[in-house]
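> this is a predicted model, with the sequence first.
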Amino acid sequence: MLDYRYQTFLALTEEMNYTATAKRLHITQPAVTQHIQYLQQELGVELIRYENRQLTLTAKGIQLQKDLYLLQREITKVQKQLASTIEHTTLTFGASLTIGEYMMPDFIESYLNQYPTHDISMVTDNTRHLIELLEHGKIDFALVEGEFNQSIFEFQKIAEEPFIAVCSEKCSLWKQDQSINDLFSTTILVREEGSGSRLIFETAIKNKGIHLDSFSKVMTIGSIGAIKRLVGKNVGITFVYQKAVEEELKNGILKKIPLSDFSVIHPFYLIYLKRIQLKEMETIEKFLRLIE
């Protein structure tokens, strides 16, 4: 177990409020203050700063928070291993929505066929949240399509996938070659902010001097499945990884819109923190060997 004062610090970094932290930990507010003051004096650094009536973490505070999350994760693993009579491996990772839904089932099947005694725990979420989970030590690695800080994470490219425009088979846009500018009068469906695929799309059009607002109507939908169904009903068009619409293209429900001036092929990455335990690295390498 972490020292109770470090537990108080972690709770405060999540609540960013002394009263809420005290209530959460069932201690008094002065006790929270005393715990933080003790840590700052013991470590000889400022961890929490109060400015403009708002709490903020210092650079040292952010570093300590990340280190404690990782340490807490290792402590939990040790406790589980000691409590268990059988030694087993758990593959704990995250995948962005496109990868998780359309690529991972085959990978997981291959992994379990080779390592049938291993457990698997996969979180499916957008890239931004997966990075937070990695930094907090909640998952061992993540498979993402979005951008990430390469100074913090080690990474391996696992695939490259075309990013295409699609419409309903009832729409006439797929019937002839055109420019992306010809699509501005159309409703476009996009994922929520924080999604890797949305960031890829916005970056691609920004490089052409185009903003999302150039389209007559923008609808934000947080589900790939819902977007595909709406596009199939001819509500609008979307830009999506080809892997995510393979079945719909094959069945003719959706059609690829041929664009003369838009061609994007984006890599998918497996990322993990540079500070990682040897045992976890061995598990990641086993997984990588299966998908290479």
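In hand now; what should we look at?
> going by C-alpha atoms from here, please, whenever you check contacts or count neighbours.
Will do.
> run a quick neighbour tally on the nearest residue to Ser185 once chain neighbours are set aside.
In space, and not counting its chain neighbours, Ser185 is closest to Ser216: 5.1 Å by C-alpha to C-alpha, 6 or more residues apart in numbering. For Ser216, the count of nearby residues is 12 (other C-alpha atoms under 10 Å).
> list the residues that contact Ser216.
Applying C-alpha atoms under 8 Å, 6 or more residues apart in numbering, we find Ser216 in contact with Phe184, Ser185, Thr186, Thr187.
> for the second one, give me its contacts.
It refers to Ser185. Applying C-alpha under 8 Å, 6+ apart, the residues contacting Ser185 are Phe215, Ser216, Lys217.
> might one say that the first one is in contact with Thr187?
Yep, that's Phe215 we're talking about. Yes: between Phe215 and Thr187 a contact is recorded at 6.6 Å, counting by C-alpha atoms under 8 Å.
> write the PyMOL selection for whichever of the contacts of Ser216 are buried.
In PyMOL, this line selects whichever of those come out buried by 16 or more other C-alpha atoms under 10 Å:
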select buried, resi 186+187
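> got the contacts of Ser216 as TSV, with secondary structure columns?
Shown next, in TSV, are the contacts of Ser216 (DSSP: H, G, I helix; E, B strand; the rest coil):
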residue	secondary structure
Phe184	coil
Ser185	coil
Thr186	coil
Thr187	strand
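> packing partners of the top helix by length along the chain?
Ranked by residue count and defined by DSSP state H, the top helix of the chain is helix 59-83. When contacts are defined as 3 or more C-alpha pairs under 8 Å, 6 or more residues apart in numbering; DSSP states H and E, helix 59-83 packs onto helix 4-15, helix 127-135.
> so which bits of the longest one are buried?
For helix 4-15, the buried set under the neighbour-count rule, 16+ other C-alpha under 10 Å, comprises Arg5, Tyr6, Gln7, Thr8, Phe9, Leu10, Ala11, Leu12, Thr13.
> among these, which pair sits farthest apart?
Pairwise distances across the buried residues of helix 4-15 (C-alpha to C-alpha) peak at 12.5 Å, for the pair Arg5 and Thr13.
> buried residues in the longest helix of the chain?
For helix 59-83, by 16+ other C-alpha under 10 Å, it's Gly61, Leu64, Gln65, Lys66, Asp67, Leu68, Tyr69, Leu70, Leu71, Gln72, Arg73.
> that one to helix 127-135, inter-axis angle?
Using axes from the mean of the first three to the mean of the last three C-alpha atoms, to 10 degrees, the inter-axis angle of helix 59-83 relative to helix 127-135 is 70 degrees.
> any idea of the angle helix 59-83 forms with helix 4-15?
120 degrees.
> contacts for the following helix or strand past helix 59-83?
Beyond helix 59-83 in the direction of the C-terminus, DSSP states H and E gives the next helix or strand as strand 90-95. The contact list for strand 90-95, computed with C-alpha under 8 Å, 6+ apart, reads 100, 118-127, 130, 139-144, 283.
> report the distance from the following helix or strand past strand 90-95 to the chain centre.
Using DSSP H and E, the helix or strand that follows strand 90-95 towards the C-terminus is helix 97-102. Relative to the mean C-alpha coordinate of its chain, helix 97-102 is positioned 11 Å out (C-alpha atoms, centre = their mean, to the nearest Å).
> presented hereafter is structure B, for comparison with structure A:
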Amino acid sequence: MLDQLYLTFLVLSRTHSYTKTAEQLYISQPAVTQQIQRLEEKLGLKLVYYHRPNLKITQIGEELADFLQRTNVQSQQLLERLQTPNKFREINFSTTRSLSEFLAPQLIEEIAARDAFRKISCHVGNTEQALTAVRTGKSQFALVEGNFDKNKFGYKIIRSEPFIAVVSGHHVLTQYRSLTWSDLVKTPLLVREEGSGSREILASLARAENVSLSDFEHLIVISEPLLIRRLLLGGVGISFLYRSLVEEQLKNKQLVELSMLDNGQTAHDLYLIYAKDSYFKEDYEEWVDVLK
């Protein structure tokens, strides 16, 4: 339900092309240029600049485009709910890879048990991708861990989850009663990719003890927690994971939680986040009670 000027800018922010924007909106290219100029004059803001051969969106323009995308998605959701109040609803959310293994299944099971929901879409990625999906309106909400700008999102804490050092039950490190970070640097470290909340938490823990991930002689970067778990079971190195990811393996002693003298074990908050000031805030926060 955006007016024409804002709609044109929103499409331009996606295409980065006056020609493609004109094609999508079925108007002429000069009309697109004129509408963008009118919007900039109306707002008193510079939204785009052209540096041949590329059109760029300014930082202010990117922020406006994100807001327009969220507003457009929410207005469509609200309109559909008002027009067809008895229609089955759709749930579209994102989750980080770590939380996809123990929180997301719990949520999907709960949603699926309710007759009111016709379609459930779950998108799995890292924390950075989940935040982007919510910011741009591609996901209604997301399950995330790690740090994010709390001024830019609405959020609720689901629970606090232990983040622990783990090795195979047969690993030589299990012979030590307690360890420091310096004791670990010669052991291969299994770590998530850049953009992962788990990696950010691990890097922060290491920095607190004046250790960098680059100090490890062998760094193995893996995007999938499942593969990390399999490698740990095979005796390959050490990793830091949420306890819920390895609960079963810890119980049967296939994996062992290491005791750290330094700041190696801590609990971290898990969050459900959504667009700031979302009209559907109460709907999303309902799922927090389910996940607790």
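Cool, got the structure. If you're wondering where the values come from, they're calculated on a predicted model, not measured in any experiment.
> picking that back up, any chance of the helices and strands packed on helix 59-83 of structure 1 in a markdown table, plus distance to Phe201 of structure 1?
Below are the helices and strands packed on helix 59-83 of structure 1 laid out as a markdown table (distance: least, C-alpha to C-alpha, whole Å):
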| stretch | distance to Phe201 of structure 1 |
| --- | --- |
| helix 4-15 | 32 |
| helix 127-135 | 14 |
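> got a list of what Ile139 of structure 1 touches?
Per C-alpha under 8 Å, 6+ apart, neighbours of Ile139 of structure 1: Thr92, Phe93, Gly94, Leu133.
> at 10 Å what do you get?
By C-alpha atoms under 10 Å, 6 or more residues apart in numbering, the contact set of Ile139 of structure 1 is 70, 73, 91-94, 121-123, 130-133, 272.
> out of these, which are shared with structure 2?
Shared with structure 2 under both residues aligned by TM-score structural alignment, their matches' C-alpha atoms under 10 Å, the contacts from those are 70, 73, 91-94, 121-123, 130-133, 272.
> just the buried residues from those, in ChimeraX please.
In ChimeraX, this line selects whichever of those come out buried by 16+ other C-alpha under 10 Å:
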select :70,73,91,92,93,94,122,123,130,131,133,272
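> columns distance to Glu51 of structure 1 on top of the kept ones among the contacts of Ile139 of structure 1, output as CSV?
Shown next, in CSV, are the kept ones among the contacts of Ile139 of structure 1 (distance: C-alpha to C-alpha, whole Å):
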residue, distance to Glu51 of structure 1
Leu70, 28
Arg73, 31
Leu91, 42
Thr92, 38
Phe93, 37
Gly94, 35
Ser121, 40
Met122, 39
Val123, 36
Leu130, 30
Ile131, 28
Glu132, 25
Leu133, 28
Tyr272, 34
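> quick one: the helices in the stretch 151-292 of structure 1?
196-206, 224-232, 246-251, 278-291 (DSSP state H, counting those that start in this stretch).
> quick one: closest of the ones you listed to Gln79 of structure 1.
Across these, closest to Gln79 of structure 1 is helix 278-291 (C-alpha to C-alpha), at 15.8 Å.
> same for that closest one, what does it pack against?
On a contact count with 3 or more C-alpha pairs under 10 Å, 6 or more residues apart in numbering; DSSP states H and E, helix 278-291 of structure 1 meets strand 90-95, helix 104-114, strand 141-144, strand 153-168, strand 264-273.
> buried by neighbour count: which residues of that helix qualify?
Buried-residue list, helix 278-291 of structure 1, by 16+ other C-alpha under 10 Å: Glu280, Ile284, Phe287, Leu288.
> distance of Phe9 of structure 2 from Leu107 of structure 2?
36 Å (C-alpha to C-alpha, to the nearest Å).
> repeat for Ile57 of structure 2
Distance from Ile57 of structure 2 to Leu107 of structure 2, by C-alpha to C-alpha: 37 Å.
> which one of those two has more residues nearby?
A side-by-side neighbour count of Ile57 of structure 2 and Leu107, using other C-alpha under 10 Å, places Ile57 first with 20 against 16.
> which residue comes closest to the more buried one once chain neighbours are left out?
Ile57 of structure 2 sits nearest to Val48 (C-alpha to C-alpha, 6+ apart), 4.5 Å away.
> got the contact list for that neighbour?
Contacts of Val48 of structure 2 were listed using C-alpha under 10 Å, 6+ apart, and they are 9, 12-13, 16, 36-37, 40, 55-62.
> apply 7 Å and report the result again.
Listed by C-alpha atoms under 7 Å, 6 or more residues apart in numbering, the contact partners of Val48 of structure 2 are Lys56, Ile57, Thr58, Gly61.
> show me what counts as buried in stretch 114-123 of structure 1.
Met122, Val123.
> what does that stretch contact?
Against stretch 114-123 of structure 1 from outside (C-alpha under 7 Å, 6+ apart): His88, Thr89, Thr90, Leu91, Thr92, Phe93, Gly94, Ala95.
> before we move on, what about stretch 18-32 of structure 1?
Thr8, Ala11, Leu12, Glu15.
> ok, now with 6 Å
Under the criterion C-alpha atoms under 6 Å, 6 or more residues apart in numbering, residues Leu12 lie in contact with stretch 18-32 of structure 1.
> check stretch 264-279 of structure 2 too.
So stretch 264-279 of structure 2 is in contact with 141-145, 153-164, going by C-alpha under 6 Å, 6+ apart.
> gap between that stretch and the chain center?
10 Å.
> repeat for stretch 164-171 of structure 1
Worked out by C-alpha atoms, centre = their mean, stretch 164-171 of structure 1 lies 28 Å from the chain centre.
> next one: stretch 279-288 of structure 2
18 Å.
> next: stretch 96-105 of structure 2.
Distance, centroid of stretch 96-105 of structure 2 to centroid of chain: 11 Å (C-alpha atoms, centre = their mean).
> how about stretch 12-21 of structure 1?
25 Å.
> list the buried residues in stretch 228-248 of structure 1.
Those would be 228, 230-245, for stretch 228-248 of structure 1 by 16+ other C-alpha under 10 Å.
> next one: stretch 272-279 of structure 2
Leu272, Ile273, Tyr274, Ala275, Lys276, Ser278.
> His123 of structure 2: which element?
Per DSSP H and E, His123 of structure 2 falls inside strand 117-125.
> how long is stretch 35-52 of structure 2 end to end?
Rule used - C-alpha to C-alpha; the end-to-end distance of stretch 35-52 of structure 2 is 20 Å.
> now Val11 of structure 2. Nearest residue, chain neighbours left out?
Spatially, and ignoring its direct neighbours in sequence, Val11 of structure 2 is nearest to Thr21 (6.0 Å; C-alpha to C-alpha, 6+ apart).
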